[in-house]
Structure formats: C-alpha cells, structure tokens
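K.L.:
please work out how this folds:
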Amino acid sequence: MRRIGILTGGGDCPGLNAVIRAVVKTAVNEYEMEVFGIEDGYRGLVEKRIRPLREEDVSGILPKGGTILGTSNRDNPFKWLTYKDGKKVYEDYSDLAIKTIEYNELDCLITVGGDGTQAIAYKFFEKGVPVVGIPKTIDNDLSGTDITFGFDSALQVATTALDKLHSTAESHHRVMVMEVMGRFAGWIALYSGIAGGADVILIPEIPFNIKKVAEKIFQRLKSGKRFSLVVVAEGAREEGGEYVFRKKVEDPDMPIRLGGIGAKVADEIEELTGIETRVTILGHLQRGGSPSPFDR
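P.N.:
A predicted model of the protein is given here:
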C-alpha cells in the first residue's frame, strides 16, 4: 500500500484537522506513503477533486477548528441528487466515485465522519474498496465506539455556557433553558447538564412530561431556590409528541432540520409556572473553535 486518500464528511467539528495532520505525518514519515486529500467529502470523490497532501500542507493546523479539506453532509454517491426534465431524481453515482479512486491509484480510502459518512463508507467496502473509518461526531453516537472525537470539545462549550447561564439565572430569579445539539442521542445534554449542575435534563432517548418538569421547578421554588437550569437536546420530544423542527429540507435520510424545542419548552414552563423563562440556543458554536486537548 503506497497511496491513500482521506476525506472528511458530515458536519464539521473540532479535531478534524488534527486527524488529517496525524494521518499525513504518520503515513509519510513512518511508512513512506503518499496521501491525497479529497475535497468536500464524498462530493469531491464524485467530482474528481483530489490533491496531494504533504507535510508542509498540514503544518500549523493542529489547533485549528474545521477541516482544511472541506466537508459536506448532503452528498451521498449512492443517492446523488440530479435533475431530469426539471424534476429531482436520485441516482447511483458510486461507480463514478470508484473511478476517481482507481484513476488516482488509491490503495485505501480513509473516511473521517459520523454515522452517515461511515454508512456510505461501508457500502463502498461492500463494492471492494478498502476503507478505514475514523469516528467523528460531536453527538458521540457511533455504535461500537466509546467516545468520538469532537464530543469533548462540544461538551466543553456547552458546559461553559451553562456555567455562565447559572449566574444570570440566579441573579434574575429565572428559569434558563439551554438547547444543545443531539438529534437522536443526548450525550451533550446529559454530560454538560451533570457537569453544569442542571436541574432538568431532557434527551431524545427518554420522552418527557412537561408537567413533571414544572413540578421539579416548583419543588425548587418551595425549597428557596428561585432559579432553575434546564438543558434540552434538539431531538428531545414530549411523550406522544413529534420532533420540533425549523424547516423541511431536501434530504432523503433526514427531511427535517431540527430546532425550536428549547423555545417550546421555555414557553410551556413559563405558562405552567408563571416564572419568567428564557432560552439560549448554542447551535453551531458547539462545532466551531479550537479542539480540546483530548480531541487533538
């Protein structure tokens, strides 16, 4: 094996550049291999956008967030969006991607990504492409992996934010609701909530009853605690309820863009308790910035 390709897929997170750097330095210095970077995830593989990565190309990127290769969470070579007669059609472009691999004489494809990226990588493996998957997701929800890089950095952002909300909630005697990422897994909400002393933590895995949330806040009020902190994952939902989403999107795997559960919970808490309630949505702050030492 002398030539390997690497791509970053899905949402970005702190630590991607550290992985790219580690792959290049190890492959070049220890195994005398050539490394090629594929731009913008699987889109670059289909569109033949690939370039050599040398040591000088990865110099200085260790503490930087994002990915020097670019990424995409919408492109699936096995379900490629095309237009025919003005209509949207999904076609299988995986053979075009494989031709890019063969043309560049890549002996192995390294895919850095989460569940979506690795599911696609497995399909390429089934078609005979040697693949090495590196687990990346701030959600920490990859099966068979105890912890994924990106999670620790996102956790630090969320915990720091909750610490700051604690002081303003206490000063104004309010309920503060913090919405964090996590479509189907509540690891960020759970870990940051525990670390930051949240009074209520709502996660996708356990549907919640808003009346019980209000009861918890009333209990704190009776004990002299005039403020409360609530952490809610974006994929959390009420018992028997549906996902709260901002808009529908053209994605065959996840046709909705989640968001808004924090505001919904805040409104319902204020209505049930009469206590002024505010919401903070961390959003993409959890994906940006320098990686933590663990994620490097």
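K.L.:
could you use CA atoms for every contact and neighbour count after this?
P.N.:
Noted.
K.L.:
need the helices for this protein, in chain order.
P.N.:
16-31, 42-46, 94-103, 115-126, 151-172, 187-195, 210-222, 261-273 (DSSP state H).
K.L.:
Serialize the ones you listed to CSV and add fields for mean neighbour count and distance to Gly9.
P.N.:
Below are the helices of the chain laid out as CSV (neighbours: other C-alpha atoms under 10 Å; distance: least, C-alpha to C-alpha, whole Å):
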stretch, mean neighbour count, distance to Gly9
helix 16-31, 19, 10
helix 42-46, 23, 7
helix 94-103, 16, 14
helix 115-126, 18, 6
helix 151-172, 19, 16
helix 187-195, 22, 20
helix 210-222, 15, 36
helix 261-273, 19, 27
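K.L.:
so for Gly10, which of the ones you listed sits nearest?
P.N.:
Nearest of the helices of the chain to Gly10, taken as C-alpha to C-alpha: helix 115-126 at 6.2 Å.
K.L.:
not counting its neighbours along the chain, what's nearest Lys136?
P.N.:
Gly113 (4.6 Å; C-alpha to C-alpha, 6 or more residues apart in numbering).
K.L.:
dump the residue contacts of that neighbour.
P.N.:
Counting by C-alpha atoms under 8 Å, 6 or more residues apart in numbering, Gly113 makes contact with 8-10, 133-137.
K.L.:
one more, so I can put them side by side:
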Amino acid sequence: MKIGILTSGGDCPGLNAVIRGAVLNGTEHHGIEFVGIRDGWKGLVEGDFFPLTRHQVKGLSKVGGTILGTSRTNPYDGERGGPENIAKTLYGHHIDGVIAIGGEGTLAAAQRLANDGINVLGVPKTIDNDLRATDYSFGFDTAVNIATEAMDRLRTTGDSHQRCMVAEVMGRHVGWIALHSGMAAGAHIICIPEVPLSLEDICDKVNSAAERGRAPLVVVAEGFKLIGQDEAYSDKGLDAFNRPRLGGISEVLAPEIERVTGIETRSTVLGHIQRGGAPSGFDRVLATRLGLHAVDAIVDGEWGQMVAMQGTAIVRVPFSDALGELNTVPMERYEGAATLFG
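P.N.:
Model (predicted):
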C-alpha cells in the first residue's frame, strides 16, 4: 500500500509530529510506503510527490511548520482539479489514498473528495480549536502559550507607562485562544466573537481596572464584533475558499478606548507569531497520537473519516460530525471568565 500525506491551510505547530507518527507507524508495523505531497491540495492536483521515509521524518516532533509545505488551494479548481483528474493522478503514481491534515476548509474539501470516490482520511489541525467532534486540536495549546507569554510582556510595559494594552489574537469566528490566553494572563476584559459587546462595556472594565491602579489589559479575538457591527473586521480580502481574511480589530478599538477613557492605549496584533516555532509538549503528544491512529484507521479501511480526540481517547468520526457548525465557546465558559474582569 502507498499513501500520500498532505498539509493544507494555515501552518500550525505539530504538523510535522503528525507526519512523523504516521510514517513511523505505517513503515514499521504495516509495511506501508509513503509519499509527501507538496503544498497541500496544490501538490495533489499537480502530482508533486516525493518519497517520505523514516529518514525524512527523524526528529520532527519538535519542529514547527511543515516539511511538506502548505497552501490554501481548492482541489476542485483548475484544469487538473476535480475528483476524476485527481483519481487519475493517484492511479498513475500507484497511490492508494491520502491523509489530509488541515482545518475546516481542508476537511470540507476532503469530505467532498471522499463523497466523490477518493480515498481520503482526515486529521484535524487548527490553532483556533473551532472544529467540532474533537475536544482539542493540536496547535491550539501552543498558540495559547505563545499568546499568554506575549500578554505577560505587554503587561509589564503597560504597567511602566500606565497604558491600556489591547492584544489581538487569532481564532477566526471563535474565541478559544482569546478566552484561554486572556484568563491565563489575567486580562481585565476578553472580547470574543460569541459575545458581542458595546464600546461602553469594554471601557467600563478598562476604567475599573485603572481606578484600582492597574494598567488595563484588553484581549480581543480577531473575529470579535461590537454590538451593531454586522461582520467581523476585515480589510485583507478573501482566501482561496472565499472566506474573509480577518485581523485588525484591535487597531480599531484602541483609539476608541483612548478617546472614551482618556487612558493612553496601544494595540498589538500578535498575528502569525501564534503559528510559528516549536509545538508545546501537549501538542507534540496529541499530534503524534493522531498520526499513529490515522494509519491504524487506513489499515482498517476506514476512509472518509477523521481521527479526533474525545476525552483522552483518539477516536474515528465522520467528516460530517466535524463540519457544518463551529466549535464555539459556550456561554457558561465565558461567564466564568467574566467573573475575573475589571
């Protein structure tokens, strides 16, 4: 059996650990041959493959990024896209199926290909933790740790100048990174997409913190919307899946907070720093386990599914369980965090 592996969508700490886990399990226990697919669905469509052996994956669990490269290509686009052309490409290279490691967009494409007869198995990847059917996705823990450290640093400079610091984190349309990192860093208010707030709500907490002699820390998810705002802030166009590229809401909020409160306010967009660098220990272990179990699922012929973490176990679920609705922050989780605000 020969299996291709691809990583698609935004890069994420832990991708290489999945690749390593899959290749080691497949080659050592099942006699599977692997090929790397360069740059996500783009490489699959174009037939850009290379041998992926134990030698290529040695020491990868601690390495950030992806040795395969990634892109946001839609496998149904272009002259060589679509299931019929992809099936011919796989057949021509004697590849029996594909492990697709990615987030919501990648897994939606994988589900569509699986429904069209291509052997695809999914591995969930997203720092946003926005996929249903898995309690945690690898990359999330690392992103939270990076964001927390950055906020700790912002608080020291905020304390020195008695400034309000607004830290913007990723997450697209869910607030998990903001919630966890904001709680860990002791934010005075956390703004997430699931809970629209008014400027007055935010400024009340900023003033409350300042009155107690604190330098206010505001944490805002990139997909946050003020009450009355129809869409999340975006001025960066669309990605390959026609989704808006979010980011910059903190730069809108900071001058408004300063205007209303009179407190000097600075914004910091953490951006892609949350995706970079070595994965945390938790993410290395989770990613490795997902890679191992992905191969076991393939050996059992469980194509058209996704491996996922539920509780402490790794299970197999249909793509449909993970797609359609986002894994949003429950209101009770936000209300618990809100007890600490101000």
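K.L.:
can you give me the TM-score here?
P.N.:
With the length set by TM-score structural alignment, normalised by the length of the first structure, the two chains reach a TM-score of 0.92; 283 aligned residues with a C-alpha RMSD of 1.5 Å.
K.L.:
let me have the helices of the first structure in TSV, adding distance to Tyr83 of the first structure as columns.
P.N.:
Shown next, in TSV, are the helices of the first structure (distance: least, C-alpha to C-alpha, whole Å):
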stretch	distance to Tyr83 of the first structure
helix 16-31	33
helix 42-46	16
helix 94-103	17
helix 115-126	22
helix 151-172	37
helix 187-195	38
helix 210-222	45
helix 261-273	34
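K.L.:
what about the contacts of Gly113 of the first structure, which are in strands?
P.N.:
Using DSSP state E, the subset of the contacts of Gly113 of the first structure located in strands is 8, 133-135.
K.L.:
neighbour count and distance to Val200 of the first structure added to the residues you listed, as TSV?
P.N.:
Output for these, formatted as TSV (neighbours: other C-alpha atoms under 10 Å; distance: C-alpha to C-alpha, whole Å):
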residue	neighbour count	distance to Val200 of the first structure
Thr8	32	35
Gly133	17	36
Ile134	17	33
Pro135	23	30
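K.L.:
now stretch 128-141 of the first structure: buried residues?
P.N.:
Within stretch 128-141 of the first structure, the residues that count as buried by 16 or more other C-alpha atoms under 10 Å are 129-141.
K.L.:
tabulate those (CSV), appending distance to Phe36 of the first structure.
P.N.:
What follows is these, written out as CSV (distance: C-alpha to C-alpha, whole Å):
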residue, distance to Phe36 of the first structure
Val129, 16
Pro130, 15
Val131, 14
Val132, 14
Gly133, 16
Ile134, 16
Pro135, 19
Lys136, 19
Thr137, 23
Ile138, 25
Asp139, 28
Asn140, 27
Asp141, 28
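K.L.:
looking at these, spot the one nearest Lys264 of the first structure.
P.N.:
For those, the nearest to Lys264 of the first structure is Asp139 (22.0 Å; C-alpha to C-alpha).
K.L.:
counterpart of that closest one in the second structure?
P.N.:
Under the alignment (TM-score structural alignment), Asp139 of the first structure maps onto Asp128 of the second structure.
K.L.:
so that match makes contact with Asp141?
P.N.:
No. Assessed by C-alpha atoms under 8 Å, Asp128 of the second structure is found out of contact with Asp141, at 9.7 Å.
K.L.:
centre of the chain to stretch 115-128 of the first structure, how far?
P.N.:
The chain centroid and the centroid of stretch 115-128 of the first structure are separated by 19 Å under C-alpha atoms, centre = their mean, to the nearest Å.
K.L.:
same deal with stretch 42-58 of the first structure?
P.N.:
22 Å.
K.L.:
about what we covered before: quick one: what's aligned to the residue nearest to Lys136 of the first structure in the second structure?
P.N.:
Gly113 of the first structure maps onto Gly102 in the second structure, by TM-score structural alignment.
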